[in-house]
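S.K.: Provided below are the primary sequence and the corresponding predicted coordinates.
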Amino acid sequence: MAQKEGGVAKKGEEGTKFALSLLEEFELPMGLLPLADVVEVGFVRPTGYMWIAQQKKVEHNFKLAGKLVSYGTEINGYVEKKRIKKLKGVKAKELMLWPPVNEIAVDDPPTGKIHFKSLAGVTKTFPVEAFAAGQ
């Protein structure tokens, strides 16, 4: 795939650690990607393109945000400081629907807020600490 050209990929546990290091580097909450059974995590630094493959879909309940989020077996997007754009493979439950989340952004300068935008133009805002590691 052309998007992956020039990228660095890590498998399994190393991939999980790589994903967490990228979240930290780009100042995103460490608990934002609750990954399980990672197959591969990759990143192309010149473009910011990141991909994650995991063995099975993961559903995670962020209790402080009161939000159930589904992470598919293939997740990808473009990472930059405090933001993930063109995100694919992540859905957040709204009532009975699972609209795809296509952008996540943390306020800069920091306000303690994180915003999830859907393709439908709906934006939901939560406290950043709701997505800290271990939540």
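M.R.: Perfect, thanks for sending it.
S.K.: Going by C-alpha atoms from here, please, whenever you check contacts or count neighbours.
M.R.: Will do.
S.K.: Okay, strands next: where are they in this structure?
M.R.: 8-11, 38-44, 49-54, 58-62, 67-80, 83-92, 101-106, 113-118, 123-127 (DSSP state E).
S.K.: Output those strands in TSV, with distance to residue 133 and mean neighbour count appended to each entry.
M.R.: Listed next are the strands of the chain as TSV, based on distance: least, Cα to Cα, whole Å; neighbours: other Cα atoms under 10 Å:
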stretch	distance to residue 133	mean neighbour count
strand 8-11	21	16
strand 38-44	17	21
strand 49-54	18	23
strand 58-62	10	17
strand 67-80	15	19
strand 83-92	17	20
strand 101-106	16	22
strand 113-118	15	18
strand 123-127	13	14
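S.K.: Quick one: these as CSV, columns for distance to residue 27 too.
M.R.: Formatted as CSV, those follow (distance: least, Cα to Cα, whole Å):
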stretch, distance to residue 27
strand 8-11, 20
strand 38-44, 16
strand 49-54, 15
strand 58-62, 19
strand 67-80, 9
strand 83-92, 8
strand 101-106, 8
strand 113-118, 11
strand 123-127, 15
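S.K.: here's the one I want to compare it with:
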Amino acid sequence: MSLVTEEIKASASEVYYGDAIGQEKSKFLLTEMGLPNGLLPLEDIIECGYVKDTGFVWLKQKKQKVHKFEKIGKLVQYATEVTAVIEKFKIKKLTGVKSKELLMWITLSEISVDDPPTGKITFTATSGLYRTFPVSAFRIEDVKKDVGGVDLAKDVKKDVGSVDLAKDGQVVEEVKKDVAQVDVAKETQVKEV
């Protein structure tokens, strides 16, 4: 049963339909509230909404998703509907999110950030148990670096000769210094450095 009623939708400040806009708006809202932008890595978002007066937010996706946060080695399960009340540095009354601990899925009810932006993030279960991790484990860095019309995250090969152009989604310093020397082919791929 959905927690998002027609009454809630009618009172929403913002309602968006579609994956691209849903991804953009959910990351923007998380960032605006001082939370890491990779906290809700949902796919195929069909609807998202936000009631500014109460802080109620919802995201609906086509199917349930299990995501592994590589930096901490944790599996998190996202239901087809995720709801919460969001405020500065905190998500409370969270539904639709579970974390795998040992052999069990634990339902999460609250997420809070201490000492933002480089501090710790705490996940609290409905049982009161909690775990704390670095905020950086849930942050997605913007990998697009536009250099002369070239999207390095998409169009540039990772290794040209012996120069490693990308490391963890960011352009290494050596390439930044030599950007002026980059020749771009018609297909926006690097010919040589």
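M.R.: Nice, thanks for sending it over. The structure presented is a predicted model; accordingly, all values stated were derived computationally and were not measured.
S.K.: Of all the strands of the first structure, which one is nearest residue 23 of the first structure?
M.R.: Among these, strand 67-80 comes nearest to residue 23 of the first structure, with 8.7 Å by Cα to Cα.
S.K.: so the closest one aligns onto which residues of the second structure?
M.R.: The aligned range for strand 67-80 of the first structure in the second structure is 74-87, by TM-score structural alignment.
S.K.: The matching stretch: average distance to aligned residues in the first structure?
M.R.: Aligned to the first structure and superposed, stretch 74-87 of the second structure gives a mean residue distance of 0.4 Å (mean Cα distance after the TM-score superposition for the first structure).
S.K.: who touches that stretch?
M.R.: The contact list for stretch 74-87 of the second structure (Cα atoms under 8 Å, 6 or more residues apart in numbering) reads 2-3, 33, 42, 54-69, 91-100.
S.K.: Would you mind measuring from the residue positioned nearest the centre of the second structure to residue 23 of the second structure?
M.R.: Using Cα atoms, centre = their mean, the residue of the second structure that lies closest to the mean C-alpha position is residue 38, 2.1 Å off. Distance from residue 38 of the second structure to residue 23 of the second structure, counting by Cα to Cα, to the nearest Å: 10 Å.
S.K.: what residue of the second structure matches up with residue 35 of the first structure?
M.R.: Checking TM-score structural alignment: residue 35 of the first structure goes with residue 42.
S.K.: Give the full set of residues in contact with that match.
M.R.: 23, 61, 65, 78.
S.K.: do residue 30 of the first structure as well
M.R.: 20, 23, 24, 131, 132, 133.
S.K.: quick one: stretch 38-53 of the second structure to chain centroid distance?
M.R.: Distance of stretch 38-53 of the second structure from its chain centroid, counting by Cα atoms, centre = their mean, to the nearest Å, is 10 Å.
S.K.: Could you do stretch 120-133 of the first structure as well?
M.R.: 11 Å.
S.K.: List just the nearest of the contacts of residue 42 of the second structure to residue 173 of the second structure.
M.R.: residue 23 (29.7 Å).
S.K.: For the closest one, give its distance to residue 49 of the second structure.
M.R.: Residue 23 of the second structure is 12 Å from residue 49 of the second structure, by Cα to Cα.
S.K.: go on, residue 63 of the second structure?
M.R.: Distance from residue 63 of the second structure to residue 49 of the second structure, by Cα to Cα: 18 Å.
S.K.: helices and strands around the biggest helix by length in the second structure, which ones?
M.R.: Longest helix of the second structure, by residue count under DSSP state H: helix 19-32. Packing partners of helix 19-32 of the second structure (3 or more Cα pairs under 8 Å, 6 or more residues apart in numbering; DSSP states H and E): strand 45-51.
S.K.: and the strand it packs on, how far from the first structure on average?
M.R.: Strand 45-51 of the second structure sits 0.4 Å off on average (mean Cα distance after the TM-score superposition for the first structure).
S.K.: can you list the residues that contact that strand?
M.R.: 8-9, 11-20, 22-23, 26, 56-62.
S.K.: Go again with 10 Å.
M.R.: The contact list for strand 45-51 of the second structure (Cα atoms under 10 Å, 6 or more residues apart in numbering) reads 4, 8-23, 25-26, 29, 56-63, 80-86.
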